[in-house]
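Student: Just the structure for this:
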Amino acid sequence: MSISAAQVKELRDLTGAGMMDCKAALAETNGDIEAAVDWLRKKGIAKADKKAGRTAAEGLIGVDAGEREAAIVEVNSETDFVARNAAFQEIVRNVAKVALAQGGKTDAVAEARYPGSEKSVTETIKDAVGTIGENLGFRRSTKLEVSSGAVATYVHNSVADNLGKLGVLVAIETIGDAQKASAFARQVAMHVAATNPLALSENEVDPAAVEREKAIFSDQARASGKPENIIEKMVEGRLRKFYEEVVLLKQAFVMNPDVTVENALKEAEKDIGAPAKITAFVRFALGEGIEKEETDFAAEVAAAVKS
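Tutor: Presented below is the predicted three-dimensional model:
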């Protein structure tokens, strides 16, 4: 099949591999990008362990918090300029308040009444398109809460209070000092912002992702020519390393890389004054997973001139 330059570029952006290697990988996998990433990794050409979501849409991430609860939302716009617009910022703040009150489920938040209005969140955002002058959209929301303890929030690249390009919630259950638990949970939230873990614990990692890693590690080990019993041990070692990289509790703590997050939590329990457990985390990065339409400005101008 014919491999396009756009496919080669996409694979290069994902893996950092050379153009000819990317072209060969796509040819071997019939243009399947994900299979081509695996093909390159098996050959030892690509080092990526996971694909990062591609940030494309603009807008803001917003958070709102109450006692032992917090919510996070994403509201999108066409350009980054809108993120600095006071009217748009107020919309995102209010949508976050609605998410906190409505349990965080996206559909329920979209249909809920917007504060100070008889209209829904969706209708209000549609109305704002005319005044702000850009296409806007409420994309997603969620909420975390605990019966005792705290839910901490962290916003990275903030443009205003509780508004920014990346937001994190971390829930910690404990009957100890809630303020100290919250302070530690906020540190963990900053860690999550930096490391983007796939799961809280090993048993929460997607089984399909684990099997995929096993297959890649096995192929890489067999290429070394070692016997099967040695290959098995090599794969086990690589899987342990994989978990250390993608599981929150197993990761080296950003605040003190000499300990894992799990061990840092045990240390924090002394301050908190009671056993504590991280029960959940949420990380929203603006526009992740949304592919932005690329335009050729020079071609647009040329077309306009010809017409």
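Student: use CA for all of it now, contacts and neighbours both
Tutor: Noted.
Student: next SSE after the host helix or strand of R140?
Tutor: Per DSSP states H and E: R140 is located in strand 137-145. Proceeding N to C from strand 137-145, the next assigned helix or strand is strand 149-156, under DSSP H and E.
Student: After that next one, which helix or strand is next? Please name it.
Tutor: Counting by DSSP H and E, the element after strand 149-156 in chain order, helix or strand, is strand 163-164.
Student: Quick check: buried residues in the helix or strand hosting E236?
Tutor: Secondary structure here is read from DSSP H and E; on that basis E236 sits in helix 228-246. By neighbour count, and taking 16 or more other Cα atoms under 10 Å as the criterion, the buried residues in helix 228-246 are 231-232, 234-235, 238-239, 242-246.
Student: and the two most separated of those?
Tutor: Using Cα to Cα, the buried residues of helix 228-246 span at most 22.4 Å, a distance reached by I231 and V246.
Student: And K126, how far from I91?
Tutor: The span separating K126 from I91 equals 11 Å under the rule Cα to Cα, to the nearest Å.
Student: Looking at the two, which one has more neighbours?
Tutor: When K126 and I91 are compared on other Cα atoms under 10 Å, the one with more neighbours turns out to be I91, at 20 against 16.
Student: residues contacting the more buried one?
Tutor: Each residue near I91 by Cα atoms under 8 Å, 6 or more residues apart in numbering is listed here: I125.
Student: same thing but 10 Å
Tutor: Neighbour list for I91: 62, 75, 97, 114-115, 121, 124-125, 128, 138 [criterion: Cα atoms under 10 Å, 6 or more residues apart in numbering].
Student: Just among the residues you listed, which is most surrounded?
Tutor: G62 (31 neighbours).
Student: quick one: it is in a strand?
Tutor: Yes: remark: G62 belongs to a strand, assigned using DSSP: H, G, I helix; E, B strand; the rest coil.
Student: Now do it against V188, distance only.
Tutor: 18 Å.
Student: V92 sits in which helix or strand?
Tutor: In this assignment (DSSP H and E), V92 forms part of helix 86-102.
Student: what's the angle from that helix to strand 137-145?
Tutor: For helix 86-102 against strand 137-145, the angle by axes from the mean of the first three to the mean of the last three Cα atoms, to 10 degrees is 40 degrees.
Student: buried stuff in whichever helix or strand comes after helix 86-102?
Tutor: Note on helix 86-102: by DSSP H and E, the next helix or strand toward the C-terminus is helix 106-111. Using 16+ other Cα under 10 Å as the test for burial, helix 106-111 gives 106, 109-110.
Student: I'd like the structure of this one too, to check against the first:
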Amino acid sequence: MAAFSTLSDFAALVAAGPNADASARADAEARNGQLTKPPGALGRLEDLAIWYASWRGTDRPTLDAPQIVIFAGNHGVCAQSVSAFPPEVTAQMVANFEHGGAAINQLAKAFGARMDVHALALDRPTADFTKAPAMSEAECVAALAKGWDAVDTSADLLVTGEMGIGNTTAAAALGAALFGGAGADWVGRGTGVDDAGLATKARVVDAGLALHQHRAPLEVLRCLGGRELAAMVGAIARARAERIPVILDGFICTAAAAVLEKLHTGALDHCVAGHLSAEGAHGKLLEGIGKAPLLSLGLRLGEGSGAATAIGILKAAVACHSGTATFTEAGVSDG
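Tutor: Below you'll find the predicted structure:
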């Protein structure tokens, strides 16, 4: 069970999270310098492999057991007509995940990942954040704990994804509250809203910001976020506690992750950004947390799909680092 019962307890756990293994990193850097290739020839793959090795505590890691966890939640702010789809779609898509019919299911199979789906009180949407805090402290803590407990501690990589009609509006509100700006600076078309819908989303975010003016990260999450966003925060924090590397997904996942970085600088050192999504403000969020995306494919699906696709990139990095022979092993002269 999660080792916290209040937001303050959770904040203390985040602050106490472990760091990467400096010795393993040094050994991995040394190994990388001895591999049968010109220095730097594999570019960013080399950096990724060394980063991964430092969190796994070995200079020659493997990546065999990735886990993808999808969290689903419903949002009271949907009453403000911020989505092109009704809230009922959330539960329908959860059923699709469970029956293996979604894009994320195919990506999980393609990269050998375990996939778990957690629906969080879909029959009880969060409150409309233009009128009240989205969650009470108890509700926010429960969602954080759901994410914390969802992590398989035997996994060697974590991807968190989400499903929740209206959650691009919640994510935009988080971005604006954490990094500054107005609703228009952060909202995007999400599931495909038209120009009028985009203006509505901006107005709704501004109303939320006006009502909830405190900027403490966990209070921002509680007042403007959603259960699935809070669950992703909990899961990413648990991965840090277990030294499990994380690939972040798109706009919504990155907004959730930003809560951790704002809460404690360096709290996302165990994470890389899987991709740059087509949601306009995602790049601003990535800049805000200091992460460069691995891919830019114009994706805007959510579900963890961009991060899942990037599993292949990280697997390639680890395979080249751990499987390529050194000059000594191969009997090749290094000049």
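Student: And the TM-score between them?
Tutor: After superposition, the two chains reach a TM-score (TM-score structural alignment, normalised by the length of structure 1) of 0.25; 142 aligned residues with a Cα RMSD of 7.0 Å.
Student: shared neighbours, K126 and I91 of structure 1?
Tutor: Both K126 of structure 1 and I91 are contacted by F138, under the criterion Cα under 10 Å, 6+ apart.
Student: For A252 of structure 1, state which of the buried residues of helix 106-111 of structure 1 is nearest.
Tutor: Compare each of these with A252 of structure 1 using Cα to Cα and the shortest gap goes to T106, at 32.7 Å.
Student: Assess the claim that the closest one and L100 are in contact.
Tutor: No: between T106 of structure 1 and L100 there is no contact under Cα atoms under 10 Å: 11.1 Å.
Student: list residues touching both of those two?
Tutor: Taking Cα under 10 Å, 6+ apart as the contact rule, the neighbours common to T106 of structure 1 and L100 are 73, 141-143.
Student: shouldn't L286 of structure 2 be in contact with E261?
Tutor: No: L286 of structure 2 is not in contact with E261 according to Cα under 10 Å; the separation is 11.3 Å.
Student: Sketch out the strands for structure 2, chain order is fine.
Tutor: Assigned by DSSP state E, structure 2 shows strands spanning 66-72, 114-119, 157-163, 246-248, 271-273.
Student: Reformat the ones you listed as JSON lines; add mean neighbour count.
Tutor: Written out in JSON lines, the entries for these read as follows (neighbours: other Cα atoms under 10 Å):
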{"stretch": "strand 66-72", "mean neighbour count": "26"}
{"stretch": "strand 114-119", "mean neighbour count": "18"}
{"stretch": "strand 157-163", "mean neighbour count": "29"}
{"stretch": "strand 246-248", "mean neighbour count": "29"}
{"stretch": "strand 271-273", "mean neighbour count": "23"}
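Student: Dump those to a markdown table, plus distance to A15 of structure 2.
Tutor: Output for the strands of structure 2, formatted as a markdown table (distance: least, Cα to Cα, whole Å):
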| stretch | distance to A15 of structure 2 |
| --- | --- |
| strand 66-72 | 24 |
| strand 114-119 | 26 |
| strand 157-163 | 20 |
| strand 246-248 | 18 |
| strand 271-273 | 16 |
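Student: With F97 of structure 2 as the reference, name the closest of these.
Tutor: Taking Cα to Cα as the criterion, strand 114-119 is the member of the strands of structure 2 that comes nearest to F97 of structure 2, at 7.2 Å.
Student: how many degrees apart are the closest one and strand 157-163 in direction?
Tutor: Interaxial angle, strand 114-119 of structure 2 versus strand 157-163 (the same axes, to 10 degrees): 30 degrees.
Student: elements contacting strand 114-119 of structure 2?
Tutor: strand 66-72, helix 88-98, helix 103-110, helix 137-150, strand 157-163, helix 227-241 (3 or more Cα pairs under 10 Å, 6 or more residues apart in numbering; DSSP states H and E).
Student: give me that answer again for 7 Å
Tutor: In this structure, strand 114-119 of structure 2 makes packing contacts with strand 66-72, judged by 3 or more Cα pairs under 7 Å, 6 or more residues apart in numbering; DSSP states H and E.
Student: how close does A171 of structure 1 sit to A280 of structure 1?
Tutor: As judged by Cα to Cα, A171 of structure 1 and A280 of structure 1 stand 5 Å apart.
Student: same question, A208 of structure 1
Tutor: Here the distance between A208 of structure 1 and A280 of structure 1 works out to 21 Å (Cα to Cα).
Student: those helices in the stretch 151-300 of structure 2, which residues are they?
Tutor: With DSSP state H, counting those that start in this stretch, the ranges of helices along the stretch 151-300 of structure 2 come out as 167-179, 183-186, 195-211, 217-224, 227-241, 251-263, 282-289.
Student: Would you mark the buried spots in the third one?
Tutor: In this case it means helix 195-211 of structure 2. By neighbour count, and taking 16+ other Cα under 10 Å as the criterion, the buried residues in helix 195-211 of structure 2 are 197-209, 211.
Student: can you check the first one too?
Tutor: Within helix 167-179 of structure 2, the residues that qualify as buried are 167-178, counting by 16+ other Cα under 10 Å.
Student: quick one: which of those residues is nearest to N96 of structure 2?
Tutor: Using Cα to Cα, N167 is the member of the buried residues of helix 167-179 of structure 2 that lies nearest N96 of structure 2, at 18.6 Å.
Student: That closest one and I50 of structure 2: what is the separation?
Tutor: With the distance defined as Cα to Cα, N167 of structure 2 ends up 34 Å from I50 of structure 2.
Student: cool, and A172 of structure 2?
Tutor: Plainly put, A172 of structure 2 is 33 Å away from I50 of structure 2 if you go by Cα to Cα.
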